[in-house]
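Chemist: Need coordinates for the below:
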Amino acid sequence: MKRYLPLALILGISLSASAQDKKIEKKIDSVLKLMTLDEKIGQLNQYTGDRDATGPITNNPNKLKDIRDGKLGSMLNVRGAKETREVQEVAMQSRMKIPLIFGLDVIHGYRVTFPIPLAEAASWDLAEIENGARVAARETAASGVHWTFAPMVDIARDPRWGRVMEGAGEDTYLGSKIAFARVKGFQGKGLGNLDAVMACAKHFAAYGAAIAGRDYNAVDMSEHTLWETYLPPFKAAVDAGAATFMNSFNTLNGIPATGSRYLQRDILKGQWKYQGFVVSDWGSIGEMIAHGYAKDKEQAAELAIKAGSDMDMESRSYLPGLAKLVADKKVPIALIDDAVRRVLRKKFELGLFDDPYRFSDVARQEKEINSAENRKASLTMAEKSIVLLKNEKEILPLSKNLKKIAVIGPLGKSEKDMQGFWSIAWEKDNLISLYQGLKNKVGNQTELLYAKGCELADSSKAGFAEAVAVAKQADVVVMAVGEAFDMSGEAKSRANIHIPGVQEDLIKAIQATGKPVVVLVMAGRPLIFNWTADNVSAIMYTWWLGSEAGNAMANVLYGNYNPSGKLPMTFPRDEGQIPLYYNYLSTGRPAKNDKDTRYRSAYLDMPNSPKFAFGYGLSYTTFDYTDLAVSKTQIKPDEKITVSFTLKNTGKYAGEEVVQLYLQDKFASVVRPVKELKDFQKVMLKAGESKTITFTIDKEKLSFYNQQLKWGAEAGDFKLMIGTASNNIKLEKDFTLL
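Modeler: Got it, this is the predicted structure:
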């Protein structure tokens, strides 16, 4: 049954051409008529260049010949205005002279590196997130690259999975908003503009739920969870106009996503009427053999093209497999034509048929990349991404009158690690370490001391004595601990997500000196550091912040920027709690508190609660939530509720607060989460300033997928909750949907 479906169902093509540019469609028709079958299949084939490889490379000394013979539609990992022009010139020697699309993993910046995506998500600042993608797009497009394999919009609730660093965290609502913003940032005012690149929503779908947090692993979930939790960010990417999608490595309920008709034909190209094209992940078509779903590359090609995978990234399955499959009448030519049409459409939209070299302009490249304006945008994003976890004794912001500051820890002078995983390597890069950032900030007014203390991941404590001696000389100690840049990312799953090595022992040794200590944790995922969290007075989570990391950290340490970040993922106390997330379902025997364990859904050896909750993050100032007002407590389905309250900055610093609105459907035909984020606002207030904040609740915010996977709202009782974090609700009110 999985092999033989009606052609109309297989194609999943919208019959309406009203949304298409009719001129482009006519041009596509004319090109298709002139192409041979081999040339058509060539458009569905993608090879990598010889640098920046992100997967196993198949040795092929004949790449240029294949391009000249029309056997290639795209290349990845070819970058630079000069380099892309040279390769494109080879494509122009082919019979059809169809230009190549150049793609690259531009995940958090091209020449100027921005904070990792998970860090950007901690900003909850959609405008800045979009601007970060905009800057990356300008630099990328100026370097001859047309296509980025971003954003990753996978919902991820397991920090053991290394690729959490590449996404927006655990929440569907926040993840959907960020997916939309990033697509808009990459694509700007539209494809064809010289400052826009094609976005690629990945990985379709449910990759973030890999079993045991192990990369490339299987995924098994209910249809309800798929639709409610994991698909909405992809739908947001479609709504934002994402030019392309990438399928995922994982199986979903026993079917490799690359070979899933349900995901690619029924949902994406069918129900969502998606007109872009789908590229496989690196080698994922051929990997269906290892999954045990295809016996050889020929069958893998058949399964993939029928399922809706339009372009084969580096598995070499479509060439020569598809031609034989068409000849044997196992694959209809209409399927090939549909896939080629989707690829050609993007080439026309990019304007490559008019000028194949229009993005390969050396002068524009030199002007655009690594500009002062772009670095300033990276600095702003980095400042907004920092999360203040603790500031009990108000050690922060640091006094400008300090005589000596000790920078201690294996990441104190690190530059490369500030860039983070999934970043592009550059010669003579200008990455700002914490030490350099503090030096830039204090100049000659404050003496900076330094001791490494230990390495990132080994067991030696040989450097502790020096670090303690240095700490004793200082007025305050700033510690830089966490992960190396290559400890989180693709194929970087970890069963143990405690701070690596003896770094926490180093923190204990420095804390014992009695000096004021500020700990900065630099990482690509939520880490576990219970002793530090319980005993150190000042802690900031600084992730990997990119090119301007050190300057951003210094600005926040000294109060030039008041931290406003909020956690986009729950931080567990222990790996045994994972997966752990705020919007869980209640059980029939819920624990009332952390000590309520007798015949309850609880652990005997630790609390259910996290160390740091989703949405949590402090400021140097304080905020009060008062005067909740609700326009009505009963509404009909076509009505709305207006919710307002007063937010006041009650501290002595100007600052931003991320106000979070959560809802709970108390009783429904499907068990609903204990709370769900449904809206948020980021509000700047001067010290002492008050502002009325307003939210609107309508039927859409109350809707969910029922047992039949139908979207809608049900009559019943609801609770609205407004707070500063998912576990810190300040205001609440019940209301009823009639």
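
Chemist: From here on, just use CA atoms for contacts and neighbour counts.
Modeler: OK.

Chemist: right, and residue 633 touches residue 720 too?
Modeler: No: assessed by CA atoms under 8 Å, residue 633 is found out of contact with residue 720, at 10.7 Å.

Chemist: which residues do the two both contact?
Modeler: Common contacts of residue 633 and residue 720 (CA atoms under 8 Å, 6 or more residues apart in numbering): 734, 735.

Chemist: Looking at the two, which is more packed in?
Modeler: Neighbour count, other CA atoms under 10 Å: between residue 633 and residue 720, residue 720 has more, with 21 against 13.

Chemist: Now do the SS call for that one.
Modeler: State at residue 720, reduced to three classes by DSSP: H, G, I helix; E, B strand; the rest coil: strand.

Chemist: how about the nearest residue to it once chain neighbours are set aside, secondary structure?
Modeler: Leaving aside its sequence neighbours, residue 720 sits nearest to residue 663 (CA to CA, 6 or more residues apart in numbering; 4.6 Å). Put simply, residue 663 is strand when judged by three-state DSSP.

Chemist: Is it correct that residue 663 is in contact with residue 673?
Modeler: No: using CA under 8 Å, residue 663 makes no contact with residue 673, being 9.1 Å away.

Chemist: Please generate a structure for the following sequence too, so the two can be compared:
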Amino acid sequence: MKLYKLAVISLIVLVSCQSQKTENKDSEMDMFISKLMNEMTIQEKIGQLNLVTPGGGILTGSVVSSDVEAKIRNGNVGGIFGVYGPEKVRQAQKLAVEESRLKIPMLFGSDVIHGYKTTFPIPLGMACSWDMERIEQAAQIAAKEATADGIFWNFSPMVDISRDPRWGRISEGSGEDPYLGSQIAKAMVNGYQQNDVSASNTMMATVKHFALYGAAEAGRDYNSVDMSRLKMYNEYLPAYKAAIDAGAGCVMSSFNDVDGIPASGNKWLLSDLLRGEWNFDGFVVSDYTSVNEMIAHGLGDLQAVSALALNAGLDMDMVGEGFLTTLEKSLKEGKVSEENINTACRRVLEAKYKLGLFDDPYRYIDESRPQKDILTKENRAAARETAAHSFVLLKNNKQVLPLKKSGKVALVGPLADSQNNMLGTWAPTGDHSEAITVIKGFNNVIGNDVEVLYAKGANIVDDTQYAEKINVFGPKVNIDKRSPEQMIREAVAAAKKADVIVAVVGEASEMSGESASRSEITIPECQKKLIRELSKTGKPLVLVIMSGRPLAISEENELADAILFTWHPGVEAGNAIADVVFGDCNPSGKLAATFPRNVGQIPLYYAIRNTGRPQAGETFTKFKSNYLDVSNSPLFPFGYGLSYTQFAYSNLQMSSTKLTSEGAIQVSVDVKNTGNFDGEEVIQLYIRDVVASITRPMKELKGFKKEMILKGESKTVSFEISEKDLRFYNSQLHFDSEPGEFEVFIGGNSDQLLKASFILEK
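Modeler: Sure, this is the predicted structure:
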């Protein structure tokens, strides 16, 4: 007992010392910044709120800043993006710390969305790995590479929940579910920041887009959002909060309105919720010119919307320069207060202090690092493995996959040899010339006993006007000089000579992403024609589908023998695809977003709330909630994904059928690998609140584990359920649980589940 007391005392002393150190550090920071701000003019304080991009570097928007060098020298720039490389970053930072009056260093930011130079799968693809260790590792590698090029502030992670695959930026997030999205948000923040943003190989994370951007009406980018507070708090806000609780240093406001007020000028959102309820202590930056865009929303001229944004709690204006050009006038006219300017300035300076810039403004500049830290063999290997684990096997009739490393393979399709489309959307820091195409990946993996017969077969799209829109950031779609009919004939001829067909089809990388919404989310018709003709050959047909979103692929699902959905896999795309197609890696991905049968089902997601007239099963019944022309069910449900092996679930056990506020229930299930391959399975736990004060979802994801299970092996997988897992925001927006009956489900996707029940007693 004495030893126990000593241990407790030691722990208390340690915690007290750490708390004291934190308080001392905060006190030192406050003193330093207060002293600095006492020396600053109002113009210099406003200057810290100005984020610019000079253009000519990493392009992420349509507007660039002018006279950047002069503004830096005059103390009118707080941060800059689009500049990278030790030499260029040093030159720009030198202007601030050696040629401006107060020598305040600048922030250097960028959109490092799914890797820096070593590009990983698009975020939606990585989400389908359900592997938090790999996702955190990807963010850590991205931070190491970006900081090697002098960039230490990242406009990532994007944690917007989206249930509408028409929206192009679904590619940049983690799908439809708040629980999975929250786990990924934490993993990415931890990967970028590593609990120490002052380290030379970590970068400050920015949570975006705050808030609700993924719920844009009609799936059209930048569009209005109208949502109840209940839906906000229970479904769309949790992932943002998870990232903030993980310590993210910055938040970016979104383009959309929230309750009729654009997010960049929404005081309830940026001050009451973010800082008041969630205690966020970092700074808030606008999205690209989103302050200026409040004019088009109908909220006044540039001076009016800039004042609105500052008063709402926005600290930094990205590119628009409304703060820089109007705040001083608004201060004189009493439309903003000096206190609000000081508060915003302090938040920006605090971020610089935490990053260590006042100790060493050149701390992230080391000319030796790019060569040794960027696109290394180890980084590429990690990207390859992560990509392979993100692929979702949607269909595999008669075990067509994996292919044998012998015989003849017809490799066809417009994406089979398309280097410019491997990285995926939102890879502005990536280098397409480094990407491994599918045909190259096949040749790297197959050995000497496989003959590959290649034919393009089709364009990605045939419409030149459509192609022009897609090619805005460079050639993603090349319209072949051959006719569509000639290309199909060539592909069919190759297919007839082969033992199996692998058709690599889908979207160009810029058919998803920002400003890339689609009203139809099918595979383009020219590729559909190719698939139809290939299916007529009678040869086994494997579709490898690349996309930045869930697609409506009902026809393809009927025609193909196997479908491997690879998203856009990144710099190691071809190698990773070959690894999976030829069985060097067993696919283990599970869908992070539901696949609809057609666009008319959208929005479609698993966590639906029941209506008063629910349809029972798939049989149409008049006066029930259903369609005349299609069933309610999705083509592929959330959490779905096959393996080259099979898993059998049995023996769902609960340690108790009663749960108290202080206790916990252990839930377990036996999972057996009944097939012929070792494989990973994502075991998913869902809960339903059967009776509540508000209508609750039919089921909600509350836990998951990814387990390697050897062939023939059986594992018992356990979860713990506590009262905290049952809490939700009620009609009064109180976060609490309610006593009563709950159902618990465990299985391999959101549709095929074992079920038990328990009672919560309070």
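
Chemist: on that earlier part again, residue 663 and residue 673 of structure 1: who's more crowded?
Modeler: Taking other CA under 10 Å, residue 663 of structure 1 and residue 673 do not tie; residue 663 has more neighbours (23 against 15).

Chemist: residue in structure 2 matching the more buried one?
Modeler: Alignment note (TM-score structural alignment): residue 663 of structure 1 maps to residue 687 of structure 2.

Chemist: Any figure for the gap between its match and residue 230 of structure 2?
Modeler: Distance of residue 687 of structure 2 to residue 230 of structure 2, computed by CA to CA, to the nearest Å: 19 Å.

Chemist: Residue 500 of structure 2 now?
Modeler: Separation of residue 500 of structure 2 from residue 230 of structure 2 (CA to CA): 51 Å.

Chemist: which one of these two has more residues nearby?
Modeler: Counted by other CA under 10 Å, residue 500 of structure 2 and residue 230 do not tie: residue 500 has more neighbours, with 20 against 16.

Chemist: what about the strands in the stretch 601-750 of structure 2?
Modeler: Secondary structure of the stretch 601-750 of structure 2 (DSSP state E, counting those that start in this stretch): strands located at 647-654, 658-660, 664-673, 679-689, 700-709, 714-722, 728-729, 735-736, 740-747.

Chemist: And what about the counterpart of residue 286 of structure 1 in structure 2, helix, strand or coil?
Modeler: Aligned by TM-score structural alignment, residue 286 of structure 1 pairs with residue 292 of structure 2. Counting by three-state DSSP, the backbone at residue 292 of structure 2 sits in coil.

Chemist: how many other residues sit next to residue 292 of structure 2?
Modeler: Every residue meeting other CA under 10 Å relative to residue 292 of structure 2 is counted, giving 25.

Chemist: how near is residue 123 of structure 1 to residue 543 of structure 1?
Modeler: Distance from residue 123 of structure 1 to residue 543 of structure 1, by CA to CA: 12 Å.

Chemist: Could you do residue 295 of structure 1 as well?
Modeler: Applying CA to CA, the value for residue 295 of structure 1 to residue 543 of structure 1 is 43 Å.

Chemist: Likewise for residue 7 of structure 1?
Modeler: Distance, residue 7 of structure 1 to residue 543 of structure 1, using CA to CA: 49 Å.

Chemist: ok, now residue 370 of structure 1?
Modeler: Separation of residue 370 of structure 1 from residue 543 of structure 1 (CA to CA) stands at 22 Å.

Chemist: Do I have it right that the match of residue 286 of structure 1 meets residue 302?
Modeler: Yes: contact status for residue 292 of structure 2 versus residue 302: in contact at 6.1 Å, counting by CA under 8 Å.

Chemist: Which neighbours do these two have in common?
Modeler: residue 322.

Chemist: Which position in structure 1 pairs with residue 278 of structure 2?
Modeler: In structure 1, the residue matched to residue 278 of structure 2 (TM-score structural alignment) is residue 272.

Chemist: Just give me the neighbour total for its match.
Modeler: Residues lying near residue 272 of structure 1 (other CA under 10 Å) number 16.

Chemist: ditto for residue 730 of structure 2
Modeler: Here the count is done by other CA under 10 Å, and residue 730 of structure 2 has 19 residues near it.

Chemist: How about the one 10 residues further on?
Modeler: Residue 740 of structure 2 has 16 neighbours, counted by other CA under 10 Å.

Chemist: List the residues that contact it.
Modeler: By CA under 8 Å, 6+ apart, the contact list for residue 740 of structure 2 reads 690, 691, 692, 759, 760, 761.

Chemist: Pull up the gap between the residue nearest the centre of structure 1 and residue 423 of structure 1, please.
Modeler: Taking CA atoms, centre = their mean, the centroid of structure 1 lies closest to residue 167, which sits 1.9 Å from it. Between residue 167 of structure 1 and residue 423 of structure 1 the distance is 14 Å, computed by CA to CA.

Chemist: just residue 31 of structure 1 next, same as before
Modeler: From residue 31 of structure 1 to residue 423 of structure 1 the distance is 37 Å (CA to CA).

Chemist: next one: residue 723 of structure 1
Modeler: 35 Å.

Chemist: Then residue 350 of structure 1?
Modeler: Per CA to CA, residue 350 of structure 1 is found 25 Å from residue 423 of structure 1.

Chemist: higher neighbour count, the two?
Modeler: For residue 350 of structure 1 versus residue 423, neighbours defined as other CA under 10 Å are more numerous around residue 350 (25 against 22).

Chemist: Quick one: map the more buried one onto structure 2.
Modeler: Using TM-score structural alignment, the equivalent of residue 350 of structure 1 in structure 2 is residue 355.

Chemist: For the closest residue in space to its match that isn't next to it in sequence, grab the count of nearby residues.
Modeler: Spatial nearest neighbour of residue 355 of structure 2, excluding adjacent residues (CA to CA, 6+ apart): residue 198 at 4.2 Å. When counting by other CA under 10 Å, one arrives at 21 neighbours for residue 198 of structure 2.
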